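Colleague: Have a look; sequence and predicted model below, questions after that.
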Amino acid sequence: MKLKAEVYTFVLLPVYLLMFVYSTLTFLPWYFLTNAKNRKAMAKRIKAKPVLDAPGSPYRAISHFDSLATIDIPGADTLEKLFQHAVAKFGTKDCLGTRELLSEENEKQPNGKVFKKLILGDYRWLNYEEVNTRVSNFGSGLAALGLKPRSTVAIFCETRAEWMISAQACFRYNFPLVTLYATLGEDAVAYGLNESGATHLITSAELLETKLKRVLSQVTNIKHIIYVGKKNIELLDYPADLQIHNIEAVEELGAKPENLNNPPCRPLPTDLAVVMYTSGSTGKPKGVMMIHSNLISGMTGQCERIPGLGPKDTYIGYLPLAHVLEMTAEISCVTYGCRIGYSSPLTLSDQSSKIKKGSKGDCTVLKPTLMAAVPEIMDRIYKNVMSKVQEMNVFQRTLFKLGYDYKLEQIKKGYDAPLCNVILFKKVKALLGGNVRMMLCGGAPLSPQTQRFMNICFCCPVGQGYGLTETCGAGTITEVSDYSTGRVGAPLSCCEIKLRDWVEGGYTNQDKPHPRGEIVIGGQNVSMGYFKNEEKNLEDFFVDENGQRWFCTGDIGEFHSDGCLQIIDRKKDLVKLQAGEYVSLGKVEAALKNCPLIDNICAYANSHQSYVISFVVPNQKKLTGLAQQKRIEGTWEEICNNPTMEAEVLKEIKEVACSMKLERFEIPIKVRLSPDPWTPETGLVTDAFKLKRKELKNHYLTDIERMYGGK
């Protein structure tokens, strides 16, 4: 073994020498040509500061310290005007693209299951003028079907071009849009449709035939359903008083001269634009009311943090459009002339589950320059790439690690490693098309390890954003020049953020070295509250003496000396153990997600007990390999239920917990391994892959009793 190691060291010596020589020769030209000195100064400068020199004072971005930004494009004070501005400016440029479906095949797996595989062609594009025509026709068609201005329209549909066309039509004709996640459970869908009072519903043929058909008996207001897709719907299967239309038929109706000549009722900035039902991590879904000026303000702040946003950019849309992150990202892209190519998590890359082996995923064909993601997807990419690295031979693995560590050191200094980008990371970068210049992550905290990995291997800035549906997705976004990790950036120009003392949790504005407390966001981006829920509005929203609206997030933050925010805890995740110790479940989960054996984890604690337990979705490849080492055989389910494997996972958990400096009482001492992943379809996580603690508790109730000695 010693001889083998010496041979590899000898072989790698020229590589070390090459990198040293390359770095020495190219550093100065690279330093001046890329303006590295200025970029480093930008990264280290003060980005936000308190308005007043007093504890608890709101922080504002330096760029808009005197007054908050509310609008970016003069005169465009509604979403309808934003789109009209884009059509006038970018008319014949590509706007919305969809891949052509060439064929479908059923592929039988070794375990007997049958997966549907797709063979997809090129993207087919609609330019801005063509989208505008469809928007006018569809809006006119909805009006011809009896929809009145300021009457709500529900949309329950997967992310696709027709979603955005429908939304723009509703904005133009002043029909408030009620959005529902395509993965919401049946009860939640029925609840949202009934509470909103929508009479018209836009959906897809697939969702109509699967989920909606079972829900309609519980819904009282829906009179018209407009569906997207080529499938013919058998009308006899639905109530006789329900009218069902294909979207093309509604557009044809709207294009008739007698309908198209009726001018739309244009919205005002104060008119309701969207009621967005959040899937929520607890209880029934809540409808968040956003007026046009709320969304305009939020997007103004967001776009300021994306340098060079414009017609040269291509954005890949695959996250749920019913999520505020994706909806505002796509509307912003359209506003600035970007083109949007539609995808899905199941067709995103060449290795995605619905892509037939040997054919191309959406990223490979589209080659996007901008991409949004949630931490769950980035964690998956990270673990998949690292798994492939482990399969390399010793020489390749050592070379990868050498390049990775070298670039890591360069990035920490604020520099780059162009040679590593070309030689080592080109293939990894190609997984997302090879052209991504910026990635934005939101929805939940992204681990520093994953963020740094994406920085290094995909050769682009990976920004974290922090915002909520209640603040129109706006709050903070890290700047592209900021090479730190674990933070979410400074307040956007559209809002200000203050920290409210939470004495019970031990967080105050007097804390050293930095002030800490509950994050409270104020500005025009703060929504008008929850639909028909005055009690919750009084609890979470307030208006100050200057007439500014504020939202109490329930998240705990810490402001660094440069004005950047770090999320460190959540009020609802805090549990007091029997002996009086406080445990932050979110903190425990964030630390333990660094364990290679873990794909997902939910920590659980009961105030009547003295220790923490956990539910874990293990990494199948890693755990199966470990089972083989321990000579444990059986199906995947049998491996997960094996007490020896539980003990092995707990052993790894303890090691990672100690390395992450968790307290003894924070470390889970019992575990339940789940053979099934947690997806939005299971109802155990939200569409942004946040844990639904109540549902997880109910799902694992028997295991909780077992782990706490009840059974």
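Modeller: Right, received. Where do you want to start?
Colleague: CA atoms for contacts and neighbours, from now on please.
Modeller: Noted.
Colleague: Gly56: neighbouring residues, count only.
Modeller: Per other CA atoms under 10 Å, the neighbour tally for Gly56 reads 20.
Colleague: and it, that one's in a helix?
Modeller: No. Counting by DSSP: H, G, I helix; E, B strand; the rest coil, Gly56 is not found in a helix; it is coil.
Colleague: what about the closest residue to Leu12 other than its chain neighbours, helix or strand, and which?
Modeller: Closest residue to Leu12 apart from its sequence neighbours, by CA to CA, 6 or more residues apart in numbering: Leu399 at 7.7 Å. Assigned by DSSP states H and E, Leu399 falls within helix 394-412.
Colleague: Pull the residues that contact that helix.
Modeller: 8, 12, 389-390, 416-417, 420, 424, 452, 456-457, 483-484 (CA atoms under 8 Å, 6 or more residues apart in numbering).
Colleague: Please apply the same query to stretch 686-700.
Modeller: With CA under 8 Å, 6+ apart as the criterion, stretch 686-700 contacts 181, 183, 279-283, 320, 323, 374, 376, 443-444, 602, 679-680, 683-685, 704.
Colleague: those strands in the stretch 501-650 of the chain, which residues are they?
Modeller: Along the stretch 501-650 of the chain, counting by DSSP state E, counting those that start in this stretch, strands occupy 516-523, 541-543, 549-559, 565-570, 574-576, 582-584, 598-605, 612-618.
Colleague: same question, the stretch 201-350 of the chain
Modeller: Ranges of strands in the stretch 201-350 of the chain, per DSSP E, counting those that start in this stretch, are 224-228, 243-246, 272-278, 286-291, 314-317, 339-342.
Colleague: In addition, the following structure is provided for comparison:
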Amino acid sequence: MKPKLNNQQTLFMILFKIIIQLYTWITLPLYFIIQQPWNHRRRNENNRLRIHRHESDKSDMTDIYIRNDSGVYDHPIFEQSTLTKMFQETIRINRHDQPCLGYRKILEEIPDEKSGGGKVRKYRLSSSYKWLTYMDVDKITNNLAQGLMANGVQKSDRILIFAETRVEWMICFQSILRIGSPIVTVYANMGIEGLKHGIEETNVHTIITSLNCVPMLMKTLNQSQQNSVKQVIYMDGDVGKKIIENNQQQSYPDANIDDPLVIMYTSGTTGTPKAATITQRQFCASIRALYTIVRNVAHSGPLHTYVSYLPMAHIMELTLEIFFTLFGVRLGYATPFTLIDSATGLAKGQKSDLQSLKPTIMTSVPLVLERILKQIDEKLRNTSTISQMAIEYLIDYKAHWTSRGYQSPLITYLISSKIREKFGGNLRVMICGGAALDPIVESRIRAALDVILMPGYGATETTGAAFCMDFHGLDYGFVGAPMGDVYFRLRDWNEGGYSVRDKPNPRGEILIGGDLIVIEYFRNSPLTSETFQTDQNGIRWFQTGDIGELYPNGYLKIIDRRKDLIKLQNGEYISLGKVEAALKRSQYVENICVYGHIMSDDLVALITPERNSLKQLAKDLNKSDDMNIQDLCNDKDIERTVYEDITKMAIQSLLGRKEIPRRIRLVPDVWSNETGVLTAALKMKRRVVEKMYRQQLADLYSNHDNNNIDANNNVAK
């Protein structure tokens, strides 16, 4: 919400904008000559695609496209045919004393009282990162692999890694890779039933876990009567010590390009958990695909530092860590609880992980970027009204000119560099995936932090990203072009009204093909046959269920999702994801679930509020200081103001009248992956929310025009 200005402040802002515009037009010729924006625009507008094959006999599909610079793999890593050999090659070509994997030692764990009577852990950490060199990693990895083999692990045995993101996760991954055993990954937020299902379905032989995950694992094993687990190994122990002492060495099995490497349970939001079987071939294809986008980073790896904090059981994080390790980039491990200065796990006086590590590359998901932007806005609200308005104007000003190929060095120096200090000061590249990124969030993050922000698009089924914006991309709201050796096409979706013959741009369901498509859903032939197809030329295709629009420069925009489409009683189709993305722009919205009943022609919404903004709103409305979060959510004045704000966001986003929720309910609960409401990629589990708030949804429809509606008839049981 923009602050209200008095007459003097309004006059100041008018004069301020006039001065900025005068400065712009006076200096524009100089910037035009020095920065040569036409070159940036030309690179941005060049078509990145070529037609791989015409499909004139299929009127409901586009031709098959591929990136026009695919096939340029000028690095020694690509002389190797398997991921196993690639890791051996990176040990050879990188300096043995070169830092590889880093972590902070926990010096003390402090229980801290939390409002509400609960406790939260706070940590005292080492001020600097401790680094393992490439030689250290090679030795530790070999010792662990030999230790596992001495404990009876064979190539055919499946090993579950069940732990939070940490340096030992990557070491275990590389160790098991040497043996050739398939690695099973399961998200902790799948719950005991999900973990039990994964252990039993894959017949896990060995489990490697951390002490933090032991309680849940033990409960699961106690409830499981059909598991094949022979041993549980703790990351915090000394696996391989016996091998070091006795100097025993066994030869490793030969690796094959089609060996199953990972059986990864997806972060899917509905139904029985499904696992994708990913072979060495798919991981190698994913490495090649990434290389076409960040080739310059790959050739200057030792100059970069990557911060790892997202779940390694998620395909995006795992593939990026593998890629950066192979090309000499330092990996520093962090946790969401100690990542930034305001993180809940930092004891008083402790530096955040970002301040200590000072990364140059960071991966994020849209929800995290939205939170970062809201934190920036919150800090601005703590300044004077004039300062807030001026800085917001300058950030929007920078975003505007950035999209036209210009840089704004003065704003970068005065504003962006100060904000970037919160991220360690060296951040240059942010990669974003996991869900659709709001163009406004994208433009403001790029401007505020002065970083290259690269949204991407992919899935577990595509072994990570299949599309990504490149370094030269200027446009907002796109996921880029297909990456190296990735095939793609669009197909009509008549029910949603999308066609490859639409003007000005073709639209339809996104189909992705190539070697990076996983071979199957583990032990689920019906779903495999339904989701994947192999054409007459041997290209394997994944039907994503997402709707895209293809632009002339080869960039793809995600515009809809089949599973998010609902049909209201009046016959109108509504994209829930599109509505939610628009309403999340409100400063009062932390997360939102829009819901439509099949017997109604209205939408309603459940909102988890952004708590600091809600408290400030209560203060502005002269509410009592004693109100807790439950009281704030139940207050009708607060609810009315929040509703007015999301309605304003809807209008600004050009939503139709029927796309705007008629009623809302503020809920005090925290939606997170720990509470089971969000996936590990921080995407909402829609059916879980609908089931959890079944009564509240029914109440939103009761005593209105549709007071005979029972939400239970339309909510997942």
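Modeller: It's in. Predicted, not measured: the structure shown is a model, and the values here were computed from it.
Colleague: buried stuff in the helix holding Leu399 of the first structure?
Modeller: Thr398, Phe400, Leu402, Gly403, Tyr404, Tyr406, Lys407, Leu408, Ile411 (16 or more other CA atoms under 10 Å).
Colleague: repeat for stretch 532-552 of the first structure
Modeller: Per 16+ other CA under 10 Å, stretch 532-552 of the first structure contains these buried residues: Asp540, Phe541, Arg549, Trp550, Phe551, Cys552.
Colleague: which position in the second structure aligns with Lys690 of the first structure?
Modeller: Matched by TM-score structural alignment, Lys690 of the first structure corresponds to Lys683 in the second structure.
Colleague: Next one: its match from Leu30 of the second structure, what distance?
Modeller: According to CA to CA, to the nearest Å, Lys683 of the second structure and Leu30 of the second structure sit 45 Å apart.
Colleague: who's more crowded, those two?
Modeller: Lys683 (21 against 11).
Colleague: Now do that one against Ile66 of the second structure, distance only.
Modeller: From Lys683 of the second structure to Ile66 of the second structure the distance is 29 Å (CA to CA).
Colleague: measure Arg99 of the first structure to Pro418 of the first structure for me?
Modeller: Arg99 of the first structure sits 33 Å away from Pro418 of the first structure, going by CA to CA.
Colleague: Val135 of the first structure too?
Modeller: Taking CA to CA, one finds Val135 of the first structure at 45 Å from Pro418 of the first structure.
Colleague: Val670 of the second structure versus the equivalent of Glu655 of the first structure over in the second structure, what's the distance?
Modeller: When the second structure is aligned by TM-score structural alignment, Glu655 of the first structure is paired with Lys648. Distance, Lys648 of the second structure to Val670 of the second structure, using CA to CA: 25 Å.
Colleague: ok, now Glu590 of the second structure?
Modeller: Separation of Glu590 of the second structure from Val670 of the second structure (CA to CA) stands at 9 Å.
Colleague: quick one: what's aligned to Ala145 of the second structure in the first structure?
Modeller: Aligned against the first structure - with TM-score structural alignment as the criterion - Ala145 of the second structure pairs with Gly139.
Colleague: I meant to write Ala582 of the second structure there.
Modeller: Ala582 of the second structure maps onto Ala591 in the first structure, by TM-score structural alignment.
Colleague: Equivalent analysis for Gly194 of the second structure, please.
Modeller: In the first structure, Gly194 of the second structure lines up with Ala188, judged by TM-score structural alignment.
Colleague: Point me to the helix or strand that includes that match.
Modeller: Using DSSP H and E, Ala188 of the first structure falls within helix 186-196.
Colleague: For that helix, buried residues please.
Modeller: Result for helix 186-196 of the first structure [16+ other CA under 10 Å]: buried residues Ala188, Val189, Ala190, Tyr191, Gly192, Leu193, Asn194, Ser196.
Colleague: With the second structure overlaid, report how far that helix is off on average.
Modeller: Superposing on the second structure places helix 186-196 of the first structure at an average distance of 0.7 Å from its equivalents, by mean CA distance after the TM-score superposition for the first structure.
Colleague: mind listing what's buried in stretch 220-234 of the second structure?
Modeller: Using 16+ other CA under 10 Å as the test for burial, stretch 220-234 of the second structure gives Thr220, Leu221, Ser224, Asn227, Ser228, Val229, Val232, Tyr234.
Colleague: does the counterpart of Ala436 of the second structure in the first structure count as helix, strand or coil?
Modeller: Under the alignment (TM-score structural alignment), Ala436 of the second structure pairs with Pro445 of the first structure. Three-state call for Pro445 of the first structure (three-state DSSP): coil.
Colleague: contacting residues for Pro445 of the first structure?
Modeller: Pro375, Gly486, Ile567, Ala590.
Colleague: for these, which one is nearest Leu82 of the first structure?
Modeller: For the contacts of Pro445 of the first structure, the minimum distance to Leu82 of the first structure (CA to CA) is 30.2 Å, reached by Pro375.
Colleague: how close does the alignment partner in the second structure of the closest one get to Tyr487 of the second structure?
Modeller: In the second structure, Pro375 of the first structure lines up with Pro366, judged by TM-score structural alignment. Pro366 of the second structure sits at a distance of 26 Å from Tyr487 of the second structure (criterion: CA to CA).
Colleague: what's the answer for Met316 of the second structure, then?
Modeller: Remark: distance between Met316 of the second structure and Tyr487 of the second structure (CA to CA) = 19 Å.
Colleague: Compare neighbour counts for these two and give me the winner.
Modeller: Higher neighbour count among Met316 of the second structure and Tyr487: Met316, with 26 against 23, using other CA under 10 Å.
Colleague: Spatially nearest residue to that one, not counting backbone neighbours?
Modeller: Met316 of the second structure sits nearest to Gly464 (CA to CA, 6+ apart), 4.9 Å away.
Colleague: Run through the residues that contact the one you found.
Modeller: Ser286, Ile315, Met316, Thr319, Gly458.
Colleague: Which position in the first structure pairs with the fourth one?
Modeller: Structural alignment (TM-score structural alignment) places Thr319 of the second structure against Thr328 in the first structure.
Colleague: Now do that match: how many residues are near it, please.
Modeller: Neighbour tally, Thr328 of the first structure, other CA under 10 Å: 21.
Colleague: was I right about it contacting Met299?
Modeller: Yes. If you go by CA atoms under 8 Å, Thr328 of the first structure and Met299 touch, sitting 6.4 Å apart.
Colleague: Which among the strands of the stretch 501-650 of the first structure is found nearest to Thr508 of the first structure?
Modeller: strand 516-523 (5.2 Å).
Colleague: against the second structure, where does that closest one fall?
Modeller: Using TM-score structural alignment, strand 516-523 of the first structure pairs with 507-514 in the second structure.
Colleague: returning to that earlier point: of the buried residues of helix 394-412 of the first structure, which is the nearest to Ser67 of the first structure?
Modeller: Checking these against Ser67 of the first structure with CA to CA, the nearest one is Ile411 at 34.1 Å.
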